[in-house]
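> Show me the folded form of this:
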Amino acid sequence: MTINLADYGLTPNFKQAASTFNNQQLARITAQHRNLYQIMTTNGEQAATLSGKFMYENIESTRFPAVGDWVMVTMTTDNAVINQVLPRQSVLARETVGNRSDGQLIAANIDTIFICMSLNADFNVRRIERYLTMAWDSNAMPVIVLTKADLCEDLPAKLAALATVSLGVTIITCSAKTGAGYDDVAQYVTTGKTVAFVGSSGVGKSTLINRLMGSDVLATKTIRADDDKGRHATTSRQLLLLPQGGLVIDTPGMRELQLYTGDVDRTFADIAELATQCKFSNCTHQGEPGCAVQAALQSGKLAADRLESYRKLQRELAYDGLNAREREHEKINRMFGSKNSMKQVVRQAKAKNRRR
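Alright, predicted model coming up:
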């Protein structure tokens, strides 16, 4: 049976990019197990490995394929060999745990990112800010999904707490017991669209996906009643085709999310707007005269813990005190090593296409 890759999210842009490679097949990464991959081709799903040339030419981990990537492969007797990762339309990445200089790709080519958080002791406004900073930078659309609503006795208060940190973001409240909210989530999962669920362990990501799939395809773990801490259910990333159309990527729970790149100004749009009103363009908001941020803090318009969260994430991303152009330059350094390295990658790609 021939597989229609449009069902797996193939767009005209990816199709055009693939057309520049001769004698290779287009495929999408559906699962990853360390250096082994599962891919979907027009002939179905099969195992794949990276070519020796690819591993030699790509040292940085962020250049390696991730679940959701479109790749060019050659077929062998036993499996497929991945030769090239096509340019991504979006990428979700975090800092490698225990390593402050290397990024870890979570998923690629996502249309919507569902940031899941349960409405019990797991609820944490500062964590939502952290996830939004990562999500806004990915080039995908974030949606906040609050799970376990049946366990929440102060929903209005929690929604009010999120109001100032979720500007421009839809919030969906769900309950596995009552089924509330699932139809709202399903509206984002349509034919050819890819969504990803991220969040801490035990918040209900697998339960949501099972509901979308119409069967218990993923193991689920409940949050322990004695301490409200979740247990890991998903151990690897995988892309699943839903019966009604659309694709979903499940990810392992992340108790600690270390940022690799992020859009701090988008997450903290209120502070970014205030900063434009400061007397000095390079204001650090720590005592300069005419500081609009400090004025908002003193008047109660801006909460002290939100400003501290903003500063913390800026420091973590090494963006503190940088303007927009400098922040973009810093992102390029983290992804490519330098701007010259990025230009070299672009030149090599263009030269290779011309030779073909």
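> From now on I want contacts and neighbour counts done on CA atoms only, so please keep to that.
Fine.
> Show me which helix runs longest in this protein.
For the chain, the longest helix by residue count, based on DSSP state H, is helix 339-355.
> can you pull the contacts of I209?
For I209, the contact set (C-alpha atoms under 8 Å, 6 or more residues apart in numbering) comprises 218, 248, 250.
> Identify the residues contacting the one residue sitting closest to the centre of the chain.
Among the residues of the chain, the one closest to the centroid is L92, at 3.1 Å (C-alpha atoms, centre = their mean). By C-alpha under 8 Å, 6+ apart, the residues touching L92 are 105-108, 134-135, 138.
> Secondary structure element holding it?
Counting by DSSP states H and E, the element that carries L92 is strand 91-95.
> Tell me which helix or strand the closest residue in space to K339 that isn't next to it in sequence sits in.
Distances taken as C-alpha to C-alpha, 6 or more residues apart in numbering put I332 closest to K339, at 6.2 Å, once the chain neighbours are dropped. Element membership of I332, judged by DSSP H and E, is helix 324-336.
> Next, the structure of the following sequence, for comparison with the previous one:
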Amino acid sequence: MNIEDYGWDGYFEKEWKKKHKEGMLPARIISDYGQFLRVVCEKGEGLVKRPVQKAYDEINLAVGDWVAVDDLSEDQRSICFVLPRKTKFSRAAAGYEVKEQIVAANVDVVFLIQSLNRDFNMRRLERYLIAAWESGAMPVVVLSKADCCDDLPQKLAEVYETAPGVDVHAISCVTGEGIDDIKKYISKGKTAALLGSSGVGKSTLTNLLAGAELLKTSEVREKDSRGRHTTTHRELILLPQGGLIMDTPGMRTLLLWEADTGMEMMFGDVEELTKKCRFYDCRHENEPGCAVKEALESGSLENTKWEAWVKLQKEQEYLEAKKQGKLRQREKKWAKQIASIKTDSY
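Sure, this is the predicted structure:
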């Protein structure tokens, strides 16, 4: 087993030399089954238990991570430590708990997939692009089911306007249109992740690239163009022609975990406008000298883009407040633990 085929390169080799000890092997997580993870190393594939997470110890492993495992028999291996990531596509986990969910780690390219039917949504695409830019990986927009679209030029124009400077490809897994263009992004040692909603054709595209029915697929309902969650867990697949593809479950919502770089890339013109207002605390409502209001009135700034920026800003402010609340809870618990240790020492 050659781990270079699975993405091992000079970056990870350098990090490995800093921390590894004799009796350890580098391994990459290729599947996540909850309590168990499937890893691949130079001695083959095997299952390892997910390390037990102690209170407030952030062990947030994900498919694509490189880890150190014991050089023991398959049923005795365990994870010793995690290597620093090159890239990380993540989101805020659904539910009440303030937690980061890592969707894909150490990927080089993220294919942001939208189908050319009812899933076609520019506001959703904006979120994916922001998260992709934040991850450090290269985003590529893939518009699937081109064979079912009657107004492709118009929809392509919308995407180019929403994602300036980003490669965009319309494909069809039925006719094969655009598939060769997608293959150009995947080469030996490179990892690509497929991200998008349910029913956009991620598993179908994976099977097509792999040249085999590796993943289950399901039909999209005709009446509303919606699909089911065919993929139930993340999986990293080594392609016959070289390179790796990561299929992921469809995401109903994408709540941004971090967005500073992504927001600057997507809404840099809007953020520059907010800095030109006469008052530094301008609310962009009825204040005199508001550059945003002037741009909206002149038409140089579209209402839809402004509203999208405002909504995302509010989401980030709310999430940041929740993060700070969780941090304060941790600090209080740490203080109690320290006080308890001091008391016990006397």
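> related to what we said a few turns ago, what's the longest helix of structure 1 in contact with?
Counting by C-alpha under 8 Å, 6+ apart, 20-21, 329, 332-333, 336 sit against helix 339-355 of structure 1.
> same check, this time on stretch 285-293 of structure 2
270, 273-274, 276-279, 282, 284, 301.
> Among those residues, name the ones in helices.
Checking these against DSSP H, those in helices are 270, 273-274.
> Reformat those as JSON lines; add neighbour count and distance to E222 of structure 2.
As requested, these are exported to JSON lines (neighbours: other C-alpha atoms under 10 Å; distance: C-alpha to C-alpha, whole Å):
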{"residue": "V270", "neighbour count": "19", "distance to E222 of structure 2": "39"}
{"residue": "L273", "neighbour count": "16", "distance to E222 of structure 2": "43"}
{"residue": "T274", "neighbour count": "19", "distance to E222 of structure 2": "44"}
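> nearest to L255 of structure 2, of these?
Set against L255 of structure 2, the nearest of those by C-alpha to C-alpha is V270 (20.5 Å).
> Could you find the closest non-adjacent residue to the closest one?
Using C-alpha to C-alpha, 6+ apart, the closest residue to V270 of structure 2 is W306 (7.3 Å).
> Quick one: map that neighbour onto structure 1.
By TM-score structural alignment, W306 of structure 2 lines up with L307 in structure 1.
> Report the inter-axis angle for the longest helix of structure 1 versus helix 324-336.
60 degrees (axes from the mean of the first three to the mean of the last three C-alpha atoms, to 10 degrees).
> How about helix 339-355 of structure 1, which residues are buried there?
Neighbour-count burial for helix 339-355 of structure 1 flags K339 (criterion: 16 or more other C-alpha atoms under 10 Å).
> same check, this time on stretch 108-123 of structure 1
For stretch 108-123 of structure 1, using 16+ other C-alpha under 10 Å, the buried residues are 108-120, 122-123.
> just stretch 166-174 of structure 1 next, same as before
166, 171-174.
> which residues touch it?
Contacts with stretch 166-174 of structure 1, where a contact means C-alpha under 8 Å, 6+ apart, come from 129, 142-149, 180-182, 184-185, 267, 269.
> let's go with 7 Å and repeat that
If you take C-alpha atoms under 7 Å, 6 or more residues apart in numbering as the criterion, stretch 166-174 of structure 1 is touched by 142-149, 180-182.
> who wins for neighbours among those?
V145 (29 neighbours; other C-alpha atoms under 10 Å).
> so N120 of structure 1 sits right up against E153, yeah?
No: the criterion here is C-alpha atoms under 7 Å, and N120 of structure 1 misses it with E153 at 8.9 Å.
> The stretch 1-150 of structure 2: strands as residue ranges?
Secondary structure of the stretch 1-150 of structure 2, counting by DSSP state E, counting those that start in this stretch: strands at 24-32, 36-41, 44-49, 66-70, 79-82, 88-92, 100-105, 109-115, 138-144.
> Among these, which comes closest to T191 of structure 2?
strand 109-115 (6.6 Å).
> in the superposed pair, what's the mean gap between the closest one and structure 1?
Once fitted to structure 1, strand 109-115 of structure 2 is off its aligned match by 0.5 Å on average (mean C-alpha distance after the TM-score superposition for structure 1).
> residues in structure 1 matched by that strand, start to end?
Using TM-score structural alignment, strand 109-115 of structure 2 pairs with 112-118 in structure 1.
> chain center to the matching stretch: distance?
Relative to the chain's own centre, stretch 112-118 of structure 1 is displaced by 10 Å; criterion: C-alpha atoms, centre = their mean, to the nearest Å.
> ok, now stretch 213-228 of structure 1?
Centroid displacement of stretch 213-228 of structure 1 relative to its chain, using C-alpha atoms, centre = their mean, is 22 Å.
> What range does it cover in structure 2?
Counting by TM-score structural alignment, stretch 213-228 of structure 1 corresponds to 210-225 in structure 2.
> end to end, how far does that stretch reach?
Length of stretch 210-225 of structure 2, first residue to last, C-alpha to C-alpha, to the nearest Å: 26 Å.
> In it, which residues are buried?
For stretch 210-225 of structure 2, by 16+ other C-alpha under 10 Å, it's 210, 215, 217.
> my guess is the last one contacts T230, does it?
Going back to what we said before, that points to T217 of structure 2. Yes: shown here, T217 of structure 2 and T230 form a contact pair, counting by C-alpha under 7 Å, at 5.8 Å.
> C80 of structure 2: neighbour count?
Counted with other C-alpha under 10 Å, residues neighbouring C80 of structure 2 total 15.
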